[in-house]
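Undergrad: Give the three-dimensional model of this entry:
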Amino acid sequence: MTRKMKRKKMIINFWNYHHNKMNRSNNNNNNNNNNNKNSNNNSKNNNK
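TA: The predicted model follows:
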């Protein structure tokens, strides 16, 4: 592998890693929001 190729590969790995990290945290936030909505709905139903 030439030096140039090695560098390109490192940059791609770096980007992949960071995008994965961002995606994961977004997914977690969405899940938390959905859970909160569900629990709110449940408590409304119980109050009827």
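
Undergrad: Every contact and neighbour count from this point should use C-alpha atoms.
TA: Will do.

Undergrad: ok, the most centrally placed residue in the chain - contacts?
TA: Most central in the chain under CA atoms, centre = their mean is Arg24, positioned 2.1 Å from the mean C-alpha point. Taking CA atoms under 8 Å, 6 or more residues apart in numbering as the definition of contact, Arg24 has no neighbours.

Undergrad: Another for comparison:
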Amino acid sequence: MLELLRDRVYLRYWLAVVVSFLGDAITRVTLIYVAATLTDPSS
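TA: From the prediction side, this is the model:
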């Protein structure tokens, strides 16, 4: 596994995948928050 991380091309690919997953997670949390605040029955 560590040999793969020494390969620059693979490391850049792996970092791009991690950033993409983080962006997806932030988007999902934001969408859930916005949907919850817009449909809040108490307001």
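
Undergrad: which residue in structure 2 lines up with the residue nearest to the centre of structure 1?
TA: In the superposition onto structure 2, Arg24 of structure 1 corresponds to Gly23 when matched by TM-score structural alignment.

Undergrad: ranges for the helices of structure 2?
TA: All helices of structure 2, identified by DSSP state H, fall at 2-6, 8-38.

Undergrad: can you pull the buried residues of stretch 7-22 of structure 2?
TA: Of the residues in stretch 7-22 of structure 2, none are scored as buried under the neighbour-count criterion (16 or more other CA atoms under 10 Å).

Undergrad: Contacts for it, please.
TA: Contacts with stretch 7-22 of structure 2, where a contact means CA under 8 Å, 6+ apart, come from Leu4, Leu5.

Undergrad: Now do that stretch: distance to the chain's middle.
TA: Relative to the centre of its chain, stretch 7-22 of structure 2 is centred 12 Å away, using CA atoms, centre = their mean, to the nearest Å.
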